[in-house]
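J.: Make a model of this:
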Amino acid sequence: MDFDTVRTFVVAADVGQFQEAAAELAVTQQAVSKRIAALERTLGVRLFTRTPRGAELTIDGQAFLPHARDLLRVAERAVASVRPGRRPLRVDMIASRGAASGLLRGFHQAHPDIDLDVMTLLDIDTAVAAIRSGAIDASFRAVAMPGRPLPEDIESVRVLDETLQLLTGPEHVLADARSVTVAQLAGHRIWMPGVVPGTEWRAYYDDLVAEFGLTIEVTGPNFGSDALLDTIACTPALATFMGERTRHVWPAGHGLRRIPVTDPTPVYPHSLLWRRDNPHPALATLRAHLADTAAGLDAPGTWRPGWVMPH
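T.: The predicted structure follows:
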């Protein structure tokens, strides 16, 4: 069914005359008549009866009118859902409790008038494919991964270096330390289930292990962050890494400790990715906001993999 004919029918029904409908639609009266006739052929009924006063709806026309209005409203919503500036800005982040979530919340608080759709994709390949297809507008990731440059139509900018901390239970041998050096972590079991091969965070931790001789275990099923915190709390031999800006709430009885890591301080690089020709106006606003709030990039005394380019 052609939406121009439906729109013409609705306008003609509202004004009651084909001539006035033609003026409102900026077409000829003949075009209005042809559109109405085409719609009547499609439906197999008469929609109007000509009278000296103009055009009156038949019983079938009266029955069709509310559905015609619904069709036009659905069409308008469909167009708005994909039109830049009319639809929400679609942004991906790795985890809802991570630093990227905080960055996006800060953006939303600064620009509450901008509609956001937030989603979580697993790995950088999926995120890049979604950016290129237009399924999302931007993604927070750690880039670029070694040996896997971004496609030429994708841009990225680093927006945050997140300090890593050691998380231990109350009985861990390092639990009472005010800080620990990276060298002190050698020989300790650092448990990080769910660090999946092929992801950017696996590449990051592989380089951290190679650089400092650490022991990071990724064995066991990943039951989520709550199960991880439960295990760390009651297992003196295990610790894990957690971003300084990663937010978790755990029972008071867990007695978990966040311990700064120094000499050097490992930082996890968060970048924003987007397609170069993406026209969504809110994307430029997001990039400007992140440029204004970026802090601590390439700070002295920090470590990041060599494949992370300087800011």
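J.: CA atoms for contacts and neighbours, from now on please.
T.: OK.
J.: sec struct for residue 267, please.
T.: Under DSSP: H, G, I helix; E, B strand; the rest coil, the three-state class of residue 267 is strand.
J.: excluding its backbone neighbours, what's nearest it?
T.: residue 163 (4.3 Å; CA to CA, 6 or more residues apart in numbering).
J.: Same check on residue 161?
T.: residue 269 (4.6 Å).
J.: ok, the one you found - contacts?
T.: 141-143, 158-162, 304, 308 (CA atoms under 8 Å, 6 or more residues apart in numbering).
J.: Now residue 87: closest residue in space that isn't a chain neighbour?
T.: residue 81 (4.8 Å).
J.: how close does the closest residue to residue 295 other than its chain neighbours sit to residue 67?
T.: In this structure, residue 295 finds its nearest non-sequential neighbour in residue 160, 6.6 Å apart by CA to CA, 6+ apart. For residue 160, the distance to residue 67 equals 51 Å [CA to CA, to the nearest Å].
J.: helices or strands up against the longest helix anywhere in the chain?
T.: Ordering each helix of the chain by length in residues (DSSP state H) puts helix 59-82 first. Secondary structure elements in contact with helix 59-82, counted by 3 or more CA pairs under 8 Å, 6 or more residues apart in numbering; DSSP states H and E, are helix 3-15.
J.: roughly how far out does the helix it packs on sit from the chain middle?
T.: Chain-centre distance of helix 3-15: 39 Å, with CA atoms, centre = their mean, to the nearest Å.
J.: Can you name the next helix or strand after that helix?
T.: As assigned by DSSP states H and E, the chain's next helix or strand after helix 3-15 is helix 18-25.
J.: Show me what that next one is in contact with.
T.: Contacts of helix 18-25 (CA under 8 Å, 6+ apart): 8, 11-12, 15, 28-29, 31-33, 54-55.
J.: which secondary structure elements does the helix or strand just after it contact?
T.: Next helix or strand after helix 18-25 toward the C-terminus (DSSP H and E): helix 29-43. When contacts are defined as 3+ CA pairs under 8 Å, 6+ apart, helix 29-43 sits against helix 3-15, helix 18-25.
J.: Can you tell me which of these is nearest to residue 233?
T.: Nearest of the helices and strands packed on helix 29-43 to residue 233, taken as CA to CA: helix 3-15 at 62.2 Å.
J.: Give the buried residues for that closest one.
T.: By neighbour count on 16 or more other CA atoms under 10 Å, the buried set for helix 3-15 is 5-13.
J.: could you give the angle of that helix to helix 29-43?
T.: Taking axes from the mean of the first three to the mean of the last three CA atoms, to 10 degrees, one finds helix 3-15 and helix 29-43 inclined to each other by 110 degrees.
J.: Now tell me what touches helix 3-15 from outside.
T.: Residues external to helix 3-15 that are found in contact with it (CA under 8 Å, 6+ apart): 18, 20-21, 24-25, 32, 35-36, 38-39, 55-57, 65, 68-69, 72.
J.: for comparison, sequence B:
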Amino acid sequence: MDVTAVRTYVAVVEAEQFQEAAIDLGVTPQAVSKRVAALERELGVQLFTRDARGAKPTIDGQAFLPHARAFLDAAERAMASVRPGHRALRVDVIGRRLSLAGLLRGFHRAHPDTELDVVTLFDSASALSAVRDGVIDATFRAVTTPVLRLPPGVEAAPVLDEPLHLFTGPDHEFADAPAIRPDQLAGHRIWMPGNTPGTEWTAYYDELAAAFGFTVDAVGPDFGIEHLLDTIADSTTLSTFVSEQTPLVWPAGHDLRRIPLTDPTPVYPHALVWRPDNPHPALTVLRDHLTSAYPGRPRDGIWTPSWTENPAGPRTGPQP
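T.: Predicted coordinates:
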């Protein structure tokens, strides 16, 4: 099976558009289409449905996705085991549209000569195992949650405490508020279809909901950010959370609102996770860049979950 074709297929799934995948891969959209078509011929199935809004995996495409990622991981390990000399610093982010990708873009602007290989691993356990095994050099995660523990020999340090905003349509009762307190959400339903059981972000929002008396509703399939924006825009009761630095663009007619949460401000605790014995020279540069820019967590005026990592210094995972 063609590794390049499989990597292209995964890139289209993540980007949700052939053109965006082409930009990520540094090739033309025509090259992306040809690679996907060749893979579809080899497999004997259609992997995507395409319309004006982008590309979505078919049922066969969804079934193939975890195996494709495992295939690429195995291929990368095989090549890395014999690859001499320098390689790009490989860093995992949960999503390319999230604020963590912005942190890496800031690092790249400050160190343009450092080659980066940005990957997206949805599953936290896989990301931490990849750090432990040296498949990737670092990942961004919220550590020491009830569901996420550092493996032996792995360390973490806080790099970003990101405030949350409430995200509503124009007819929601909080739409015109300049800011609200979290306790004003008591009794409300916050729609978050991307909350997957067993993930660190679900653990975060579950504790936030328990602390301030609202309900997190994860009902319904997660059709992606566009569907979420469309639904929130038309609802008088549904709202969701977005992080302060998450870039979002929506049609002008939606008139969506981002409302800061204050007194206290819930912040999501992002940490950089790495192996201290990783010899990649750019890893130290990345760590220094991120930790030097981290202002430290204030003691007052914010909310973090009870399991949040102490930001005083890195934590080493439990030793066997």
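J.: Now the TM-score, please.
T.: The TM-score (TM-score structural alignment, normalised by the length of structure 1) is 0.72; 233 aligned residues with a CA RMSD of 1.7 Å.
J.: quick revisit: just the buried residues of the contacts of residue 269 of structure 1.
T.: Buried members of these, counted by 16+ other CA under 10 Å: 141-143, 158-162, 304, 308.
J.: now, among those residues, which is nearest to residue 208 of structure 1?
T.: Looking across those and measuring by CA to CA, the closest to residue 208 of structure 1 is residue 304, at 8.1 Å.
J.: Kindly provide the distance from residue 288 of structure 1 to residue 116 of structure 1.
T.: Applying CA to CA to residue 288 of structure 1 and residue 116 of structure 1 gives a distance of 16 Å.
J.: So if I had to pick from those two, which one is more boxed in?
T.: residue 116 (15 against 12; other CA atoms under 10 Å).
J.: Distance-wise, check that one relative to residue 90 of structure 1.
T.: Note on residue 116 of structure 1: its distance to residue 90 of structure 1, by CA to CA, is 6 Å.
J.: Same check on residue 234 of structure 1?
T.: In terms of CA to CA, residue 234 of structure 1 sits 40 Å off from residue 90 of structure 1.
J.: What of residue 167 of structure 1?
T.: On the measure of CA to CA, residue 167 of structure 1 and residue 90 of structure 1 end up 33 Å apart.
J.: ok, those two, which is more surrounded?
T.: Set residue 167 of structure 1 next to residue 90 and count neighbours by other CA under 10 Å: residue 167 wins out with 24 against 20.
J.: my guess is residue 232 of structure 1 contacts residue 170, does it?
T.: No: using CA atoms under 8 Å as the test, residue 232 of structure 1 is too far from residue 170 to be in contact (9.2 Å).
J.: can you list residues touching both of those two?
T.: Shared contacts of residue 232 of structure 1 and residue 170, defined by CA under 8 Å, 6+ apart, are found at residue 256.
J.: of the two, who's got more company?
T.: residue 232 (23 against 19).
J.: what about residue 33 of structure 2, which helix or strand?
T.: Assigned by DSSP H and E, residue 33 of structure 2 falls in helix 29-43.
J.: Read off where that helix ends up in structure 1.
T.: Following TM-score structural alignment, the aligned partner range for helix 29-43 of structure 2 in structure 1 is empty.
J.: Tell me which other helices or strands that helix touches.
T.: helix 3-15, helix 18-25.
J.: what comes into contact with the last one?
T.: Residues lying outside helix 18-25 of structure 2 but in contact with it, judged by CA under 8 Å, 6+ apart, are 8, 11-12, 14-15, 28-29, 31-33, 54-55.
J.: most surrounded residue in these?
T.: Busiest of the contacts of helix 18-25 of structure 2 [other CA under 10 Å] is residue 12, holding 26 neighbours.
J.: who are the neighbours in contact with it?
T.: 18, 20-21, 55.
J.: In a markdown table, list those residues along with distance to residue 135 of structure 2.
T.: Shown next, in a markdown table, are those (distance: CA to CA, whole Å):
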| residue | distance to residue 135 of structure 2 |
| --- | --- |
| 18 | 27 |
| 20 | 25 |
| 21 | 22 |
| 55 | 29 |
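J.: Can you say which of the residues you listed are buried?
T.: Buried members of these, counted by 16+ other CA under 10 Å: 18, 20-21, 55.
J.: for these, which one is nearest residue 181 of structure 2?
T.: residue 20 (37.7 Å).
J.: Relative to residue 96 of structure 2, how far out is the closest one?
T.: The value you get for residue 20 of structure 2 to residue 96 of structure 2, if CA to CA is used, is 11 Å.
J.: Structure 1: helices as residue ranges?
T.: Under DSSP H, structure 1 gives helices at 3-15, 18-25, 29-43, 59-82, 99-110, 124-133, 200-212, 225-234, 281-293.
J.: Which of those helices sits closest to residue 175 of structure 1?
T.: helix 225-234 (10.7 Å).
J.: Show the contacting residues for the closest residue to residue 178 of structure 1 other than its chain neighbours.
T.: Of all residues not flanking residue 178 of structure 1 in the chain, residue 259 sits nearest, at 6.4 Å (CA to CA, 6+ apart). Applying CA under 8 Å, 6+ apart to residue 259 of structure 1 gives the contacts 165-168, 175, 177-180.
J.: Pull out the buried residues from those.
T.: The neighbour count (16+ other CA under 10 Å) marks 165-168, 175, 179-180 as buried among these.
J.: okay, how far is it across stretch 170-180 of structure 2, tip to tip?
T.: With CA to CA applied, stretch 170-180 of structure 2 spans 16 Å between its terminal residues.
J.: Same check on stretch 267-283 of structure 1?
T.: Stretch 267-283 of structure 1 stretches 26 Å from its first residue to its last (CA to CA).
J.: Next: stretch 113-129 of structure 1.
T.: End-to-end span of stretch 113-129 of structure 1 (CA to CA): 28 Å.
J.: repeat for stretch 107-124 of structure 2
T.: Taking CA to CA, stretch 107-124 of structure 2 runs 23 Å from one end to the other.
J.: do stretch 83-99 of structure 1 as well
T.: End-to-end for stretch 83-99 of structure 1, by CA to CA: 29 Å.
J.: Buried residues of it, list them for me.
T.: Residues of stretch 83-99 of structure 1 classed as buried by neighbour count (16+ other CA under 10 Å): 84-94, 98-99.
J.: Next: stretch 56-71 of structure 1.
T.: Within stretch 56-71 of structure 1, the residues scored as buried using 16+ other CA under 10 Å are 56-57, 61, 64-65, 68-69.
J.: What is the nearest of these to residue 192 of structure 1?
T.: Relative to residue 192 of structure 1, the closest of those is residue 69; by CA to CA it sits at 55.4 Å.
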